[in-house]
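Engineer: Have a look; sequence and predicted model below, questions after that.
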Amino acid sequence: MTKPKIGIVIGSTREARFADKPTEWIASIAKARGDLDIEIVDLRDYPMPFFEEAKSPAWAAPESEVARKWGAKVAELDGFIFTAAEYNHGPTAVLKNAIDYAGREWNRKPVSFIGYGGVGGARAIEQLRQIAIEMQMAPTKAAVHILWPDYLAVLQGNKLEEIDHLNQAAGAMLDDVAWWAKVLKAARDNDAVVEEVKAA
C-alpha cells in the first residue's frame, strides 16, 4: 500500500498569522517519520467566498470554480491536520467555510489538530471535532495544544522543536493520524474494489 497522503491545512489566512510556525514544525516532524506523504495546504490558495451555494456540496458540485478546486484537493488526501487558531472560543471562519465547501471528499478520513491560544485552542478544537464527526471524518483523541506561555515564547524567538512537551504531543498525534489513515485508506480501497466488481 502506498503511504497515506496527509494534508496539513493552514486554518488561518491573516497576514500576521502565527499558523506558519506550527505548520512548518509539524511538517518537519511528520516527514522525518517516513511513513506519511505530507503536503501543506494553504487556505490562502483557495480564496472561496462565504458559503452561498444553492445545494450542499454533499449532493452537488459547487458552482464556485475555486471551491471545486478545493474539493478536488480534499479528495486527493487520505487524512488531515488542521492548524486551529481560536477566535472568541471557536475556530476561524475561513476554516469552517472551507470545511463546508467540501462534502463526501472528507468522508472516512482521519483528522487531527494543532491548536493555539489561551487554552491551546482547546475550545476551537472541540467544535472542530464535532464538525468533523458530522462530515463522517475520524477525529483523533491526541492533538497538540500550544498554550499561551509556549505561544509567547515562540513569538520571542524560541523554537517549537525546543519545547519537549509539544514534541511529545506531536509524536502521539502523528501516531494516531498514521494508524487511522492507513486503516481507513485500506477500507476505502477495498470498498472501491467491491464497487468495481459489482459494476462488472
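Structural biologist: That came through, no problem. Numbers count the residues shown, from 1 in each chain.
Engineer: switch to C-alpha atoms for all contacts and neighbour counts from now on
Structural biologist: OK.
Engineer: List of residues touching stretch 81-93?
Structural biologist: Under the contact criterion Cα atoms under 8 Å, 6 or more residues apart in numbering, stretch 81-93 has outside partners 6-12, 19, 22-23, 111-117, 121-125, 127-128.
Engineer: which ones among those are found in helices?
Structural biologist: 22, 23, 122, 123, 124, 125, 127, 128 (DSSP state H).
Engineer: Would you mind pulling up the elements that the longest helix seen in the chain packs against?
Structural biologist: Identified as the longest helix of the chain according to DSSP H is helix 164-199. Applying 3 or more Cα pairs under 8 Å, 6 or more residues apart in numbering; DSSP states H and E, we find helix 164-199 packed against helix 20-33, strand 79-85, strand 110-116, strand 144-146.
Engineer: switch to 10 Å and redo it
Structural biologist: strand 5-10, helix 20-33, strand 79-85, strand 110-116, strand 138-139, strand 144-146 (3 or more Cα pairs under 10 Å, 6 or more residues apart in numbering; DSSP states H and E).
Engineer: What residues of it count as buried?
Structural biologist: Buried positions in helix 164-199, judged by neighbour count with 16 or more other Cα atoms under 10 Å: 166-167, 169-171, 173-178, 180-182, 184-185, 188.
Engineer: cool, and stretch 80-94?
Structural biologist: So, applying 16+ other Cα under 10 Å, buried residues of stretch 80-94: 80, 81, 82, 83, 84, 85, 86, 89, 90, 91, 92, 94.
Engineer: Second structure follows, compare the two:
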Amino acid sequence: MDLKLQTIICSTRPGRVGPPVAEWFHGFANEDGSFVSTLIDIADFNLPVYDEPNHPRMQKYEHEHTKAWSKSVSEADAYVFVLPEYNYCPPASFTNALDYVYNEWNYKPCGFVSYGGVSGGLRSAQLAKQLVTSLKMMPMMEGVMVQMPWNSLDDNRNFQASEHHENSATAMLAELVKWARALQSIRAPS
C-alpha cells in the first residue's frame, strides 16, 4: 500500500508566497517516490475561527467545512506543513486548522518547510513542532528552511530550489517514510 503524504499550504493571506514553495515540494516529494503526495491548501476549506460546539475528540462535527477538513486530514499517513513565520510564530490559520480535528492527526509524522526572512521561518517551525505534539503527532527533526523565498521565484512565480533545499527535503522525506511506516501499526484497528 502506498503511503500518502499531504503537502499543506498553511498561509491563507492574499499575495502569499507559500503556494509556489509548496508546489515545488509537492513535485519533489512525488519525484522522490516514497509517498504519493497531494497538495492541500488550507485556504480552500474556508475554516473560520474554530466554531464547532463539540470537542474535536468527539468527532461530532456540525459544519460542512469541518467535515470536509476532517475527511482530508484522515486520508494522509504523513504531512508536510509549508508555513511562513509571522512575528516569530506560525500563522493563525495553521493553528486554527490543527484545532479543528484531533483524532485525524493522531500517530502520524509531520515535517516542515518553513519560509521567511533571514531565519527561513525556523522560529515558526520550532513553535509548530510543539503544537503538533499535543495532537500525538511526531514532528521530524529534519526540515527545509527557505530564506527570503521571494528572491527565488522566477518570472512565472515558480520557486527555484537550491541544492541545499533539495538535500534537506531528501533527508526529511527519508525520515518521514520511516516514521509513517512505524506509526501505521499504532493506528491500525486492534
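Structural biologist: Received it, and whenever you're ready, just let me know what you need. Just so it is clear, the structure is predicted and the values come from calculations on it, not from any experiment.
Engineer: circling back to that earlier point, from the ones in helices among the contacts of stretch 81-93 of structure 1, which would you call buried?
Structural biologist: Among those, the ones that count as buried (16+ other Cα under 10 Å) are 22, 23, 122, 123, 124, 125, 128.
Engineer: Report the two of those separated the most.
Structural biologist: 23 and 123 (19.6 Å; Cα to Cα).
Engineer: which residues sit in contact with residue 149 of structure 1?
Structural biologist: Counting by Cα atoms under 10 Å, 6 or more residues apart in numbering, residue 149 of structure 1 touches 117, 118, 119, 120, 155.
Engineer: next one: residue 173 of structure 2
Structural biologist: 5, 28-29, 32-35, 78, 80, 110-111, 140, 142-143, 179.
Engineer: which of the residues you listed are buried?
Structural biologist: The neighbour-count test (16+ other Cα under 10 Å) marks 5, 28-29, 34-35, 78, 80, 110-111, 140, 142-143, 179 as buried among these.
Engineer: Surely residue 99 of structure 2 forms part of a strand?
Structural biologist: No: in this structure, residue 99 of structure 2 is helix, not part of a strand, as judged by DSSP: H, G, I helix; E, B strand; the rest coil.
Engineer: Checking the residue nearest to it when sequence neighbours are not counted next. Helix, strand or coil?
Structural biologist: Leaving aside its chain neighbours, residue 99 of structure 2 sits nearest to residue 50 (7.2 Å; criterion: Cα to Cα, 6 or more residues apart in numbering). What three-state DSSP gives for residue 50 of structure 2 is coil.
Engineer: Surely residue 50 of structure 2 and residue 97 touch.
Structural biologist: Yes: if you go by Cα atoms under 10 Å, residue 50 of structure 2 and residue 97 touch, sitting 8.2 Å apart.
Engineer: overlap in contacts of the two?
Structural biologist: With Cα under 10 Å, 6+ apart, residue 50 of structure 2 and residue 97 have common neighbours residue 66.
Engineer: can you name the two of the contacts of residue 149 of structure 1 that are farthest apart?
Structural biologist: Largest pairwise distance in the contacts of residue 149 of structure 1, by Cα to Cα, is 16.6 Å, between 119 and 155.
Engineer: Tell me which of these two has more neighbours.
Structural biologist: Ranked by neighbour count (other Cα atoms under 10 Å), residue 119 of structure 1 and residue 155 place residue 119 first, with 16 against 12.
Engineer: and the closest residue to that one other than its chain neighbours, what does it touch?
Structural biologist: Take residue 119 of structure 1 and drop its neighbours on the chain: the residue closest to it by Cα to Cα, 6+ apart is residue 147, 5.5 Å away. Applying Cα under 10 Å, 6+ apart to residue 147 of structure 1 gives the contacts 115, 116, 117, 118, 119, 120, 121, 122, 153, 166.
Engineer: same deal with residue 111 of structure 2?
Structural biologist: So residue 111 of structure 2 contacts 7, 78-82, 125, 128-129, 138-144, 169, 172-173, 175-176 (Cα under 10 Å, 6+ apart).
Engineer: if we go to structure 1, which of these are intact?
Structural biologist: Retained in structure 1 by both residues aligned by TM-score structural alignment, their matches' Cα atoms under 10 Å are the following of the contacts of residue 111 of structure 2: 7, 78-82, 125, 128-129, 138-144, 172-173, 175-176.
Engineer: of the helices and strands packed on helix 164-199 of structure 1, which approaches residue 43 of structure 1 most closely?
Structural biologist: Nearest of these (Cα to Cα): strand 5-10, 6.1 Å.
Engineer: Following superposition onto structure 2, what is the mean distance for that closest one?
Structural biologist: Aligned to structure 2 and superposed, strand 5-10 of structure 1 gives a mean residue distance of 0.5 Å (mean Cα distance after the TM-score superposition for structure 1).
Engineer: and that strand with helix 164-199, angle?
Structural biologist: Angle, strand 5-10 of structure 1 to helix 164-199, by axes from the mean of the first three to the mean of the last three Cα atoms, to 10 degrees: 130 degrees.
Engineer: Relative to residue 51 of structure 2, how far out is the spatially most central residue of structure 2?
Structural biologist: A centroid search over structure 2 (Cα atoms, centre = their mean) returns residue 81, at 1.9 Å, as the residue closest to the centre. From residue 81 of structure 2 across to residue 51 of structure 2, the span is 23 Å (Cα to Cα, to the nearest Å).
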